[in-house]
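>>> A structural model of the following input is requested.
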Amino acid sequence: MQTASTNIGERLCNKSIRDISWLLNIPRSAVSGIMTKWKQLGTTATQLPSGTPRHMTERGQRMLKRTVRRSRQLSAESIAKDIQTSCDLQMSPTTVCRELHGMGFHG
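Got it, this is the predicted structure:
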């Protein structure tokens, strides 16, 4: 990906495709392909991120951590209800458990 960003940067400095190819030691067809993709899509990424988007934002994660540290005896269901009322986030107890495991809380 470093090559693609360097390629775009050089092109923005009004360098020709031939010069960029020579500087980066990559074929002209590759430089041309990268530039075409960047002009059409605005990015050089080849794939979209896989999976579904995360349910919790960083703010929600901080609130979840604060809630658990305040009272460690709460169940995942009660934590989910508490976050639902305070943050307006629809979240299942399974998601709460998964997020807590990711933060290092177990049991």
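>>> alpha carbons only for contacts and neighbour counts from here, please
Will do.
>>> Against residue 17, how distant is residue 33?
Here residue 33 is placed at a distance of 10 Å from residue 17 (Cα to Cα, to the nearest Å).
>>> Please read the previous query as pertaining to residue 31.
6 Å.
>>> what does stretch 34-54 rub up against?
4, 7-8 (Cα atoms under 8 Å, 6 or more residues apart in numbering).
>>> what do you get if the cut-off is 7 Å, keeping everything else the same?
The contact list for stretch 34-54 (Cα atoms under 7 Å, 6 or more residues apart in numbering) reads 4, 8.
>>> Over to stretch 93-107?
Defining contact as Cα under 7 Å, 6+ apart, one finds that stretch 93-107 is touched by 76-77, 80.
>>> Another for comparison:
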Amino acid sequence: MQTASTNICERMGRSQELSEFNRGTVIGCHLCNKSIHDISWLLNFPQSTVSGIITKWKQLGTTATQTL
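Predicted structure coming up:
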């Protein structure tokens, strides 16, 4: 019997984006002084994704996706 996958990498694939809510949750955890490792573990997101969201937020002040 197979169970639903809980690994974000397996569910999303590389081309899908996190929702605005999920990106906001990452920033909320960051503002509560959680480490990238802790946020990654808590939310089951790759550390590179968490780091990228935080970096973008620090540089641009937003987590919104870029639209052309």
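>>> List the TM-score for the superposed pair.
The TM-score (TM-score structural alignment, normalised by the length of the second structure) is 0.67; 49 aligned residues with a Cα RMSD of 1.2 Å.
>>> rewinding a little: who's more crowded, residue 33 and residue 17 of the first structure?
Taking neighbours as other Cα atoms under 10 Å, residue 33 of the first structure and residue 17 compare with residue 17 leading, 19 against 12.
>>> So which residues of the first structure form helices?
With DSSP state H as the criterion, the first structure has helices at 2-12, 17-24, 28-41, 58-70, 76-87, 93-103.
>>> CSV please, covering those helices and showing distance to residue 47 of the first structure.
As requested, the helices of the first structure are arranged in CSV below (distance: least, Cα to Cα, whole Å):
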stretch, distance to residue 47 of the first structure
helix 2-12, 15
helix 17-24, 24
helix 28-41, 12
helix 58-70, 25
helix 76-87, 32
helix 93-103, 26
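>>> Just give me the match in the first structure for residue 47 of the second structure.
Correspondence of residue 47 of the second structure to the first structure, assessed by TM-score structural alignment: residue 28.
>>> For the nearest residue to its match once chain neighbours are set aside, grab the count of nearby residues.
Nearest non-adjacent residue to residue 28 of the first structure, counting by Cα to Cα, 6 or more residues apart in numbering: residue 21, 5.3 Å away. Neighbour count for residue 21 of the first structure, taken as other Cα under 10 Å: 17.
>>> residue contacts, residue 21 of the first structure?
Applying Cα under 7 Å, 6+ apart to residue 21 of the first structure gives the contacts 27-28, 31.
>>> Against residue 68 of the second structure, how distant is residue 8 of the second structure?
Distance from residue 8 of the second structure to residue 68 of the second structure, counting by Cα to Cα: 27 Å.
>>> Between these two, which has more neighbouring residues?
A count of neighbours by other Cα under 10 Å puts residue 8 above the other of residue 8 of the second structure and residue 68, at 14 against 3.
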